[in-house]
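**Student:** Next come a sequence and a model predicted from it.
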Amino acid sequence: MKIPENIDRILNLGILDEDSFLVKKEIRLANIITVSCSIIIFIYGFINIWKFPIIGIANFIGASLMILTLGFHAKRKLKTGQIWFLTSMGLLLAFVNFISPNTTEYFLISLIALSLLVLRDNISKIILSVFVSAAIIIPKYLDYSFPFLEHVAKHRLIFNSIWGLVILIVLSYYLRSIQKKYQEEIEEKSAQINDLNRDLKHLFAIIAHDIHSPLQSSTSMLKDLSGTQMSSEWKETAIKLVHKQLSTLQINLNNLLEWSRHNMQGLQTMPEGIMLAKIVNETLKSMEERFLEKEIQIDIQIAQDIQVYADPIQFTVILRNLLDNALKFSNPNGLIAIKASKEKENTSISIEDHGVGIDQQFIDSLFHTIKDPSFGTSGERGTGLGLVLVDKLIQANHGTVKIKSKPEQGTTILIDLPNR
């Protein structure tokens, strides 16, 4: 078990977590080539040392020099490591091809291909390509022989040629696979960026939506205070109501900003057990003045022990949006019923109003399309964002939402959320 781990550690020398996918693959590829070539050349050294001792010694020296490339990579001297490896390999192959012509031609061709793929600056590519080309061509035009070197057998030349071509093909295939994976990662990152942008838009939309309604109500009340004759007692009561509503708005805004700060990298859900009756009452209290203004009665039928498993701030946003819609489209002196029942794994919640209702042809698109702002039964202006945000947040909390409605008969919103 230790051997694969140690090998993997060697192949990952010089790679940092913050490196891009392409850089990681380039470094790993360079390490793989360094290790595999060094091993192969060491093997060639042992094969050659008996019949071709000079070539065998050159193999051992070249392989030792190439191993030093890993040291450069470990110190993050990546370009130096690449040049060192290619130069060491080039000198070794050129030397062997000089004293024993035609034995390393395909290895030299593979080296050119490798340099073109690995090196980034054109000057280094040109220098190495010229050097390798000279190492291939010059021995063909020189008439010389070394008496201490035996003639290389034909089958050995064929083996070297085949092995050189195999290395070239494998290298090309590996680099192509890296390119394909890199393209896939680019597409994946692009999708993640699109999702992040969409989530950030939703976050800002949630903040805008949750500020809009209570601020509008407070503005309306302040306008009434400044524009009409009221008794001192009524003015005092109205000022207290405005102060309470603005204080609640400030608390909600602080909660939303804190939540947004934690969600700047995308919508993040941190679910926990929430006592449903408690959070419904708290949400209704923050909207109390608006319900009183429209004289809407609230009927709550939720057992104290029922809970949902959801992100508390997200669930509050869901509730506030749905109650805001129910309030907006209820007729004055109307009734809104909030009920809940505990199932085996889910808690079912319904919010029912007896207001204007929705035509069936519009229901399907409510959760998926941002609409033009609509107006409630008392002229309350919406944002067109509410139900789109609700659907987004309910999905994030592994729940579902449905609408049942008939024109002039009211609307029922049905939510299912996990209870554990």
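**Tutor:** Arrived safely. Residues are numbered from 1 along each chain as shown.
**Student:** make it CA atoms for all contacts and neighbour counts henceforth
**Tutor:** Noted.
**Student:** how many other residues sit next to Asp372?
**Tutor:** Using other Cα atoms under 10 Å, Asp372 is surrounded by 10 other residues.
**Student:** Name the SS class of the nearest residue to Thr411 once chain neighbours are set aside, please.
**Tutor:** Distance criterion Cα to Cα, 6 or more residues apart in numbering; nearest residue to Thr411, sequence neighbours excluded, is Ser405 at 4.3 Å. Taking DSSP: H, G, I helix; E, B strand; the rest coil as the rule, one finds Ser405 in the strand state.
**Student:** what helix or strand is Ile300 on?
**Tutor:** Here Ile300 sits within strand 297-301, counting by DSSP states H and E.
**Student:** Give the next helix or strand downstream of that strand.
**Tutor:** Using DSSP H and E, the helix or strand that follows strand 297-301 towards the C-terminus is strand 307-310.
**Student:** which residues touch that next one?
**Tutor:** 269-277, 346-347, 397, 417-420 (Cα atoms under 8 Å, 6 or more residues apart in numbering).
**Student:** Drop anything exposed from those residues.
**Tutor:** Using 16 or more other Cα atoms under 10 Å as the burial test, those include 269, 271, 274-277, 346-347, 397, 417-419 as buried.
**Student:** Grab the two from the contacts of strand 307-310 that are most spread out in space.
**Tutor:** Of all pairs drawn from these, the widest gap by Cα to Cα lies between Thr269 and Ala277 and measures 21.2 Å.
**Student:** Next one for the comparison:
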Amino acid sequence: MTKLKYYLHLLTHIGADANSSYLDIKRICMVNIICILCIIPSFVFSTINIFQERWILSSINLLTGMSYSVVLGLQYFHRPRSAKALLLISSTILFFISGLLYQNGAQYFLLSVLVVSMLLYDNIKYLSIGSGIISCGILIIYSNPDIDFIEAPVHKDRAIYNILSSLVFLITAIAFFKRVIYNDKKQIEEQRIRLEEINNEKEKIFSIMAHDMRAPLVNASIIIDIFETNTVNKDHMHDFIEQLKRQLKDQHKVLDQILTWSSNSMKGAPTIRTKICVVKALEEIINEFKIHYIRKGIHIHVNVNESSFLFVNYDHMRIILRNLISNAIKFSYQDGHVYISTTEDEQRIYIHIQDEGVGIDMEKSEALFNQVQQRSIGTSNESGAGLGLLLCKELIELNEGTIHIESQPNAGSTFTVGFPKYTAHDSNANMDKEEFFTLQNSES
């Protein structure tokens, strides 16, 4: 059965070029199917008509079979236009002659040719000319039902057979192209969905750039402002230069991480989770905001279990925690406090990020993770992108995590994000915490 399907595929795809469009390939297949279905009956009826002494009709059947054989040859040599033209022209002429002289129902094959020509050609000019010629041929056959010809008309059974064959042919052709149209619509819908996914990925990338690249740039800008205003003495100049160098290095590191993450995401790469030490991850992220929170006089208090390990995607975790810590600093008042702590249960480790800032009422807080927010302004006029928390929720769900918010206006907010706890059964984690952070530092 498998070999039969293989050979049928070879026959129906004679002359099909992989570089051709989907519709052109299907049209080539349609021409091949017509020829394959009609060649054998043409030669069979040619033989039958010889025994019935219908020499002219036998010759017409023989020419029909030969023309279809030539069509397949043209297909093989990648000349589909010539093949289509020969198929339609020869069929029209030969079916018209046999239908007119022998009243064998060939006019129904002419109708089939008309339908096939409409399926195979898009050019209105060709379709109009062909349709006019075929329609005239059908009318002529019906207008002259009793032509006295030197050979007797075929038996009524033969005419009925031809009529049924033409109807089957019509149904097959229409069903074939209906399937083509359905497949086209299916492909278009799949492409539309993929385009939506790509647009969503672009929005995520822009959001990450807005959040993750802002802090190092702001910090570097602060140091430059200090240099410009000459508010730093020579003794501290070296320290500020070192900080500026570190900020530029951090900026380069963040950019590399964004490009790596966005490239993998756009290519549909799977989410790879690894063993992550909570303390070290938080230390790296908090250090990136050092100048920013020191300038606002904010005190960050960290109370995290050093033996806590997450099983998450490192890039996703950084994006999530950077957003939450950035928001905590952004919406805290001058000289405020931010508290970062962890709790855990059997399955997850929960990271709590609490601030004493502006807060938000619960009705608005429920919408933070479900829709794009308007750009928000922090307590020191820091701007926001509006996509951060929506992106965080999606990334948290990719890592089988949870997120929860408790907030009151003017009393601060507490964001709690839970990630799966690392266990020895997590076979996807192929490096421990020291190896992973060594790799991250070497890449940066």
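**Tutor:** The structure has been received and is ready for your questions. Owing to the predicted nature of the structure, the values given are computational and were not obtained by experimental measurement.
**Student:** And the TM-score between these chains?
**Tutor:** With the length set by TM-score structural alignment, normalised by the length of the first structure, the two chains reach a TM-score of 0.83; 413 aligned residues with a Cα RMSD of 3.3 Å.
**Student:** sorry, back to before: among the contacts of strand 307-310 of the first structure, which are located in strands?
**Tutor:** If you go by DSSP state E, the contacts of strand 307-310 of the first structure have 272-275, 346-347, 417-418 in strands.
**Student:** okay, these in a markdown table with distance to Ile178 of the first structure next?
**Tutor:** Below are those laid out as a markdown table (distance: Cα to Cα, whole Å):
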| residue | distance to Ile178 of the first structure |
| --- | --- |
| Glu272 | 42 |
| Gly273 | 45 |
| Ile274 | 47 |
| Met275 | 51 |
| Asn346 | 45 |
| Thr347 | 48 |
| Leu417 | 43 |
| Pro418 | 42 |
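**Student:** before we move on, the earlier item: could you find the counterpart of the residue nearest to Thr411 of the first structure in the second structure?
**Tutor:** In the second structure, Ser405 of the first structure lines up with Ser407, judged by TM-score structural alignment.
**Student:** what do you get for Lys125 of the first structure?
**Tutor:** That one, Lys125 of the first structure, aligns with Leu127 by TM-score structural alignment.
**Student:** thinking again about what came up before, quick one: which of the contacts of strand 307-310 of the first structure is nearest Asp224 of the first structure?
**Tutor:** Ala277 (34.1 Å).
**Student:** Does the closest one touch Ile306 like I think?
**Tutor:** Yes - the criterion here is Cα atoms under 8 Å, and Ala277 of the first structure meets it with Ile306 at 7.4 Å.
**Student:** still on that earlier bit, residues contacting the match of Ser405 of the first structure?
**Tutor:** 359-362, 365, 413-414 are the contacts of Ser407 of the second structure under Cα under 8 Å, 6+ apart.
**Student:** got it, and Ile296 of the first structure?
**Tutor:** 327, 330, 332-336.
**Student:** hmm, which of these are common to the second structure?
**Tutor:** With both residues aligned by TM-score structural alignment, their matches' Cα atoms under 8 Å, the contacts of the contacts of Ile296 of the first structure that the second structure also has are 334-336.
**Student:** In a markdown table, list those residues along with neighbour count.
**Tutor:** Output for these, formatted as a markdown table (neighbours: other Cα atoms under 10 Å):
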| residue | neighbour count |
| --- | --- |
| Gly334 | 17 |
| Leu335 | 19 |
| Ile336 | 22 |
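**Student:** Could you list which of those residues belong to strands?
**Tutor:** Short answer: these in strands (DSSP E) are 335-336.
**Student:** Pick the one among the kept ones among the contacts of Ile296 of the first structure closest to Tyr182 of the first structure.
**Tutor:** The closest of these, once distances to Tyr182 of the first structure are taken by Cα to Cα, is Ile336, at 54.6 Å.
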